[in-house]
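Engineer: this is the structure alone, sequence omitted:
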């Protein structure tokens, strides 16, 4: 029971108590030998603790049980259907459990497992081919590739496109780790091998886009960054809180009185991921634009797993990345540093955050940061931009140049305003045309 429900502490107590009982009866076996026997004992249904824990994905219990079982016993253990722990974990998709079992088994035992799975080899191979076709198509190395916007995000449809981005990113993240554990490495694609660190690097680019590294310099996670959707299509967020106004709001009144208000939501829906931009990276922050501003749990849920992986102890990328020669690293750094200007009180910095090719032209995504380096608040900031080949995102056009969005009219000391644009060739010329210190 402890193995099935995942209670590792109860399992340890049960093993210790059983060993002590046997030892007290003056049986000539050592305590550890008794623990091994108890850990391998099957119940009336023929299910051992290890199989019960594996079937439920109880990683902590599996680790505890493997401390008391040898490789030969684990490899031979099977249920009435002939399914071993390793095969059960693989079929369930419990990657961490598979990793622990592989660490415990020797090469001979793993080979025996492979022979047992021979009858399923053809089906498993088809699954693998389909999975790798998907991976190759997402990272841009397939025979047919997933379309992307000019800013680099995967694009499937206008209505809530980010649900597909976060879900695909989760699958890519899991498969990158699986490819490493399963032997080696690279996913074979028509356009060349996709190595795990490359897959994870692509995933990170998608996450960075969602969080604000995009042509509009907009975070599509509500509450994250300085520039995020303020009119989310969400009834609870767009109607005033009962703590602020306790009067009753009917369903019809909520729609008639609040839905069409041209104002920011009175409640910030922190952490929600909205539908996101269209195929040209355009986005309209309007409450009635439900295709782009509606938030959904199936947008956020896969992203949570991806963020956990990328923020893990390994950093998400470097554990698989080959070391770069010093010259290549220096060239990469030189390409990223595009431009920097200092003013008496403001600093303007431009960086290349993405590069890709479309129809034999190389495009760069530029991110511009204007930071208040003074000890006073900056108001009335105006910026000039020239040599711009297309649109920019994150600023409003004014009579003379560009100004920050209406909710960022003041820059306190140390604060920044960010915007971006996409164009081929060198960066645009950006400068400060005017501001006031207050």
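Structural biologist: That came through, no problem. Note that the structure is a prediction, hence the values are computed from the model and not measured.

Engineer: please make it C-alpha for all contacts and neighbour counts, starting now.
Structural biologist: Noted.

Engineer: mind listing the helices for the stretch 1-150 of the chain?
Structural biologist: 2-5, 8-24, 31-39, 49-55, 59-66, 71-76, 85-92, 95-104, 107-116, 121-139 (DSSP state H, counting those that start in this stretch).

Engineer: winner for burial among the ones you listed?
Structural biologist: Of all the helices of the stretch 1-150 of the chain, helix 49-55 has the most neighbours on average by mean count of other CA atoms under 10 Å, namely a mean of 24.

Engineer: adding another structure so you can compare the two:
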């Protein structure tokens, strides 16, 4: 058997920084510590060690040693906490590269080894990737629940119950000569349990779209006629100048995006070209992109300028009367805002937070957050539903086996080799 190479990488942020953490994982991790520091410290005890490269001091490092299998990857792991200067980090990585059996890690390779060694399943790995990418509090909570084994625990429970049903079905086939008796046992015994599993899986699948919106963030598109105040509004909501504001109609030709945190929900606010019969090919393309992005968005905010009397407003859009500072008369039921005076901005932000929460609210506690997870769980549910309806005992058992395999794909234990590179490729080098 060919021994795995030991990998190393910077696992903290890019220098310069106060402290940099370099991680080493694999069978030669201990040898690397001996080569650079002259000793291997006691397990899980932070120890100050002077690291050297061919006798030349690199830095005084805080070293941690995690012997297998009690580490993140399940292998021998060393962590070297050094001064986070570019020269120190470069010297340490260069020295590690000279140790026999070591090579630089590839993106996601530490987490991939943890998966291969059974330290976490595929749903937990996906949750960890989401945790790294999380920008808001709601995304952090959702990702942490996944990374901590929320879906894994539920899948293991389903697996145990499904295994029991399959064992009962197989036993009935092996020890009963009466086909009618086997069918009766399904109705009175395994049947209710199968349907209970189907209903539980359907409940989790029902919240997937909310959870997926929460994970990826919402897209909110500003629409309106030229000079309706879209660019001024996006600047006001972003609290910085991201779009050019001009009295000239048609200034915005392309899509301009800014990221917002709406009460813990990540959102991308998109400024678009004014909707009109365009004067030229470039503006016409901008109008086409605006309409297309609005069709694909989670929410539309439609701005009506003081002179905009007629407009085709998309269903479900938030309608806002802009430029409140130059309007006369009382507002109707619509919200009025002014990017100049700030009137109505707080109310609009509160309304956006409310609508964002409605779009993702049911996903706050959801466990199924990725399309891959949804597809595997839906396949399992469908196979169980087929097993419940199947009168032929042999075909019923086969449907239960298909359900078991689909559940295995959910956690990454069965038939997922073709997607592993995609999943772990999302990680940065060092994770």
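Structural biologist: Arrived safely, thanks for sending. The structure displayed is predicted, hence computed values, not measured ones.

Engineer: please state their TM-score.
Structural biologist: Once superposed, chain against chain, the TM-score is 0.24 (TM-score structural alignment, normalised by the length of structure 2); 174 aligned residues with a CA RMSD of 7.1 Å.

Engineer: export the helices of the stretch 1-150 of structure 1 to a markdown table and tack on distance to residue 170 of structure 1?
Structural biologist: Shown next, in a markdown table, are the helices of the stretch 1-150 of structure 1 (distance: least, CA to CA, whole Å):
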| stretch | distance to residue 170 of structure 1 |
| --- | --- |
| helix 2-5 | 27 |
| helix 8-24 | 28 |
| helix 31-39 | 35 |
| helix 49-55 | 22 |
| helix 59-66 | 20 |
| helix 71-76 | 31 |
| helix 85-92 | 17 |
| helix 95-104 | 14 |
| helix 107-116 | 27 |
| helix 121-139 | 11 |
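
Engineer: grab the longest helix from structure 2 for me.
Structural biologist: Secondary structure of structure 2 per DSSP state H: the longest helix is helix 150-175.

Engineer: related to what we said a few turns ago, tell me which of the helices of the stretch 1-150 of structure 1 approaches residue 166 of structure 1 most closely.
Structural biologist: helix 121-139 (12.1 Å; CA to CA).

Engineer: and the next element down the chain from that closest one?
Structural biologist: On the C-terminal side of helix 121-139 of structure 1, the closest following helix or strand by DSSP states H and E is helix 162-181.

Engineer: buried ones in the helix or strand following that next one?
Structural biologist: Using DSSP H and E, the next helix or strand after helix 162-181 of structure 1 towards the C-terminus is helix 196-210. For helix 196-210 of structure 1, a neighbour-count test (16 or more other CA atoms under 10 Å) marks 196-207, 209-210 as buried.

Engineer: tell me which other helices or strands helix 196-210 of structure 1 touches.
Structural biologist: Where contact means 3 or more CA pairs under 8 Å, 6 or more residues apart in numbering; DSSP states H and E, helix 196-210 of structure 1 is packed against helix 162-181.

Engineer: picking up where we left off before, so for residue 337 of structure 1, which of the helices of the stretch 1-150 of structure 1 sits nearest?
Structural biologist: Closest approach to residue 337 of structure 1 among the helices of the stretch 1-150 of structure 1 (CA to CA): helix 121-139, 25.3 Å.

Engineer: what angle do helix 107-116 and that closest one make with each other?
Structural biologist: 100 degrees (axes from the mean of the first three to the mean of the last three CA atoms, to 10 degrees).

Engineer: re the thing from before, pull out the buried positions in the longest helix of structure 2.
Structural biologist: For helix 150-175 of structure 2, burial by neighbour count (16+ other CA under 10 Å) applies to 150-152, 155, 158-159, 162, 165-166, 168-170, 172-173.

Engineer: list the contacts of the host helix or strand of residue 374 of structure 2.
Structural biologist: In the assignment (DSSP H and E), residue 374 of structure 2 maps to helix 371-389. Helix 371-389 of structure 2 has contacts (CA atoms under 8 Å, 6 or more residues apart in numbering) with 123, 191, 194-195, 197-198, 201-202, 205, 208, 368, 395-397, 399-400, 402-407, 409-410.

Engineer: next SSE downstream of it?
Structural biologist: On the C-terminal side of helix 371-389 of structure 2, the nearest following helix or strand under DSSP H and E is helix 393-411.

Engineer: how many neighbouring residues does residue 113 of structure 2 have?
Structural biologist: Residue 113 of structure 2 has 18 neighbours, counted by other CA atoms under 10 Å.

Engineer: looks to me like it is in a strand.
Structural biologist: No. Residue 113 of structure 2: not assigned to a strand; according to DSSP: H, G, I helix; E, B strand; the rest coil it is helix.
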